[in-house]
Each structure stands twice: as C-alpha cells, then as structure tokens.
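when you get a sec, could you give me coordinates for this:
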Amino acid sequence: MKKIFFTLVAMSAILVACEGKPSAATKTTEAEDSTVLVLFDGETFNGWRGYNKDHVPGKWTIEDGAIKINGGGAGEAQSAEGGDIIFDRKFKNFELELEWKVAKGSNSGIFYLAQEIEGKPIYISAPEYQILDNENHPDAKLGVNGNRQSASLYDMVAAVPQNSKPFGEWNTTKILVYKGTVVHYQNGEPVVEYHLWTPQWKELLDKSKFSAEKWPDAYELLINCGGENHEGYIGLQDHGDDVWFRNIKVKILD
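All right, here's what the predicted structure looks like:
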C-alpha cells in the first residue's frame, strides 16, 4: 500500500497549503468546523429521500440511532416501499465517514458521485463501496481477486487488506474523493485507491461488468463519473438484506 501512503501524504500537504484552510496549529474542532456536515442526526431522515422518489421508502427505518434497511429479499428492493436512498445534496470533493453493520449473509453498498436518472438504477452512474458479509454471502467469491468483497470498489478494485468484521459487528468507513483521487478506508486502514477520469479508470471499466460491450448505458455514465461538474449524490443501497448505518458525516474539501 506504499502508493496510497505517498498519495495521502501529498494530498495532506496540498490541503494544508490551500488558501483559506486552517493550519494544524489553528484547526478548529469538528463541532466548530463549518465544513463538516452531519448527514444523519440519529433520530430523523432529514435530508434523505428515495432515489427518484420524494420520500423515504417504508423499508427504511431508524433503530437505536441507526438508519436500517429492513430486507425482505432482492425482490423487495424493487417494491414501492423499497429501493435505495440518497442524501439530497450533491458533493464534489469530500471525505465521507460512517459506521455500518450487516446481518448474517447481507449485502449492501455506499454510492458516491451518483446521478439521478429517471428509469435507471443508481449503480449505473456511481462507484460503489461494497458492503458485505464476506463469510456468508456468495458474492464474496465472485468477481476477480475479491473485488466484490467488503470495502472494494465493486467489481473493479479489491480491498487490500481485507479487514472487515463479522456480521453483527460495527465497521468504520471513510471514502475520500479529491480531484479525481478516491481512497476507500475500512476500520482505519486505506484499502483501495484509484483515479477517476484517467486511463486507469477506463481500464478498470473495460474489465468490469460495466464495460462498453457489456453495459453501454453504464459505461457512458461512469466514464465521466459525476457528470459535467464531477459531483453527485451519496446513496445507501437496498439489496434486500438487513443493514444498519450510523454516525454519517461529510467533510467538504473544496
């Protein structure tokens, strides 16, 4: 993971040097930092709605300070009261942090830079941070070299090391998106790094289920992920399984 380490060091230097950004000596606390947005207050769905909907579908509830998707099988995800949810604001350069846990055998995901397209699923326009019970879900053995396991860039880049916790235990996630560089963290470790809008990104798409040959609609959207302004929605996936999310916040980096 040397490449990730050196990239993060360089990016940290850039961020500290940026005009208007506080130095290490003057940095405010998180509570005082206006660039940190709490996306879930632990009690309400304020700011959230269903993808291509004006309300939060009924399969989503709040339980013990966490957002929960109550799974009823993959078919339920397509029902009127199922489906993915998004936070109703687009983000460009940011750090997303949250915690999640899954029931036994559960599958979900976190989408970012997503576009909202009528009649199309969210995952054809957005990279996906995979959420999975690696030990008990068949997807863990699909894909290539583990690229459908927890914290992976779904079907493209495997998370290394694979350090997810067993079902029923809370995991921490951070997703850094900064001027095309994306880093996935899981339980405090950087596990994936890739670079949007580059030859590397095109190569990843070409080798995935979203290639121009296999899924042209998805390829057209993902090759220029985030659209003209390189920004999009953050979304949580309903894959028909029980999954919990809490302590969701975003730090704006631009």
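
contacts, neighbours, all on C-alpha from now
Noted.

roughly how far apart are the closest residue to I85 other than its chain neighbours and V157?
Among residues not flanking I85 along the chain, G50 sits closest, at 4.1 Å (CA to CA, 6 or more residues apart in numbering). Remark: distance between G50 and V157 (CA to CA, to the nearest Å) = 28 Å.

second chain to compare with the first, below:
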Amino acid sequence: MKKQMIFSVLCLLVGFVSLATAQQPPNTLTDVEKQNGWKLLFDGVSSSGWKSACKDGFPEKGWTLKDGTIGVAEMGGHEHIVGGDIVTKDQFNAFDLRFEFKLAPGGNSGLKYFVTRSEGDKGAVIGLEYQILDDKLHPDAKQGRDGNRTQASLYDLIKANKQEQFVNPPGQWNTGRIVVYPNNHVEHYLNGLKVLEYERGSPAFRELVANSKYKGFAHFGEAPKGRILLQDHGNAVSFRSIKIKALN
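A predicted model of the protein is given here:
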C-alpha cells in the first residue's frame, strides 16, 4: 500500500512538471525566472553564445537551427564527420542547468559539462556527460558497467536510477536537469525526477574515474569551471529551452 501511494505521488509530480513545461513556450523565461537569475543559453533562433568545441566560430555545416531547436542530422552514428561538438562561449562553475532534448530512434548523444580541453584529449571532447540514448535500441546501453551508459546516467561512471514509465520514447521531448552546487555535490534529473547524485572530487568519484575510460586523464571532471557541450554523435538529436542559473 505504501509503495502504491509513493508511486501515485510520483506520477502526480511528473504530471505537474509536464503540465508546467507544456504551458510555457519553448526557449522562453518567465518573469519569475528572470528575477531569479535564469538565462537562456539558446534563444531559439540563432547560434549566439555557442561555438565549435575544437575551432573558432560556429560550425558551417552539420548543425541546424529550425523550428525553435538546435540539433544535428542523422549521419549513421559516425561522430564529428560534419559539424562536430559545440560548446558555450561562457564557462560555468556552480549552476542549475535545464534543457529539453528529442532523440531519434536508435540514437546516441549527450550533454557534457566542465569541458575545458585542458586534458589533452584527442578525438572526442571529454567532460562529465549526461548521457542521451535510446536504451532499447542502441548497443551502448549494454556496454560499460551495470548500466552506466544508459540515458541520464553520468556516462561510464554512474547509472541513472530511473523508472521507465517516466521516460518519453525517442521522437518525443524529455527534460534533463543538472545541478552542481558550490560544494561540488551534483545531481542529474530526468523529467523532474532525480536519478543520481555524486560528489565531484570525492574519493568515491575518483575511484569511479580510475575504473572508467577516463582513467588516463588527470583530475578528470574536477575543473573549477568549464563549458557546456552539446554532442554531435552522428545521430539525429534536437535541443531546446536550454537555460541556466548560477548558484553562489
């Protein structure tokens, strides 16, 4: 009975979050959000505030701006062959970041944070990654360890503890959220529900890194500040309503 009540409450909470999202037009801020320090990272029409992760300027090909979204087209999963990843021009330390994403069936993408390019990475640009994935169709969901490459996970480090009934399927919009507190406590959310938390730089975090694909990068994920990155993984994905609030 108690579990049923908890499930009902969760359903109501997710319903309220979905309703609030539906009532607010994409790529806008309410007056209350503006008063509380929220800023749009994507205005719905331009690439202002974004640049290539590896070059100056915004990619001339690969990324599209249409119908209030920013995204990449399907390229068969071949990474970086057209546009490549893009990053914010600004850097951030402690923040509350919210965004909406829509992934094509079988797709793979991600949103990375604390991206610095200081690790000497070659190929894919590294950073702490909020995984965006079709868990049912993409093989990456079964790789890594214990599901730590599934949707909303901290990629290759911590599995997202999510309930599938609260996850919208590919082709529909989902809402992601990442909160990084000034004390380096981090939380991932999916559609309003918290799915994981960890402490940047803690012994437990460093042990996870030491057993991951990032083990060769010193101080991975521990930079005092960095950029936000949208990944070009060669699969169709769209983003909108990307907004951030600095936490001091």
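
sorry, back to before: the aligned residue in the second structure for the residue nearest to I85 of the first structure: what's it in contact with?
Aligned counterpart of G50 of the first structure in the second structure: S52 (TM-score structural alignment). Residues in contact with S52 of the second structure (CA atoms under 8 Å, 6 or more residues apart in numbering) are F58, P59, G84, D85, I86, V87.

excluding covalently adjacent residues, which one is nearest to H230 of the first structure?
Spatial nearest neighbour of H230 of the first structure, excluding adjacent residues (CA to CA, 6+ apart): K92 at 6.2 Å.

so which of the contacts of S52 of the second structure are in strands?
Applying DSSP state E to the contacts of S52 of the second structure, the entries found in strands are I86, V87.

distance from the longest helix belonging to the first structure to the middle of the chain?
Counting by DSSP state H, the longest helix found in the first structure is helix 2-17. Here the centre of helix 2-17 of the first structure is set off from its chain's centre by 21 Å, with CA atoms, centre = their mean, to the nearest Å.

how about the helices in the second structure?
2-23, 31-35, 203-210.

list the helices and strands the second one packs on?
What that stands for is helix 31-35 of the second structure. Counting contacts by 3 or more CA pairs under 8 Å, 6 or more residues apart in numbering; DSSP states H and E, helix 31-35 of the second structure packs against no other helix or strand.

and it, how far out from the chain's middle?
Per CA atoms, centre = their mean, the centroid offset for helix 31-35 of the second structure relative to its chain is 23 Å.

just give me the match in the second structure for G72 of the first structure.
When the second structure is aligned by TM-score structural alignment, G72 of the first structure is paired with M75.

for the helices of the second structure, which one ends up most surrounded?
A comparison of these by mean neighbour count, using mean count of other CA atoms under 10 Å, puts helix 203-210 on top with a mean of 16.

can you tell me how far L132 of the first structure is from E220 of the first structure?
Distance, L132 of the first structure to E220 of the first structure, using CA to CA: 27 Å.

which of the two has more neighbours?
Neighbours were counted for L132 of the first structure and for E220 using other CA atoms under 10 Å; L132 has more, 30 against 15.

from the centroid of the second structure, which residue is nearest?
For the second structure, the residue nearest the mean C-alpha position is L111 (3.3 Å; CA atoms, centre = their mean).

ok, it - contacts?
Here L111 of the second structure is in contact with E129, Y130, Q131, I132, I228, L229, L230, Q231 (CA under 8 Å, 6+ apart).

check D146 of the second structure too.
Neighbour list for D146 of the second structure: K159 [criterion: CA under 8 Å, 6+ apart].
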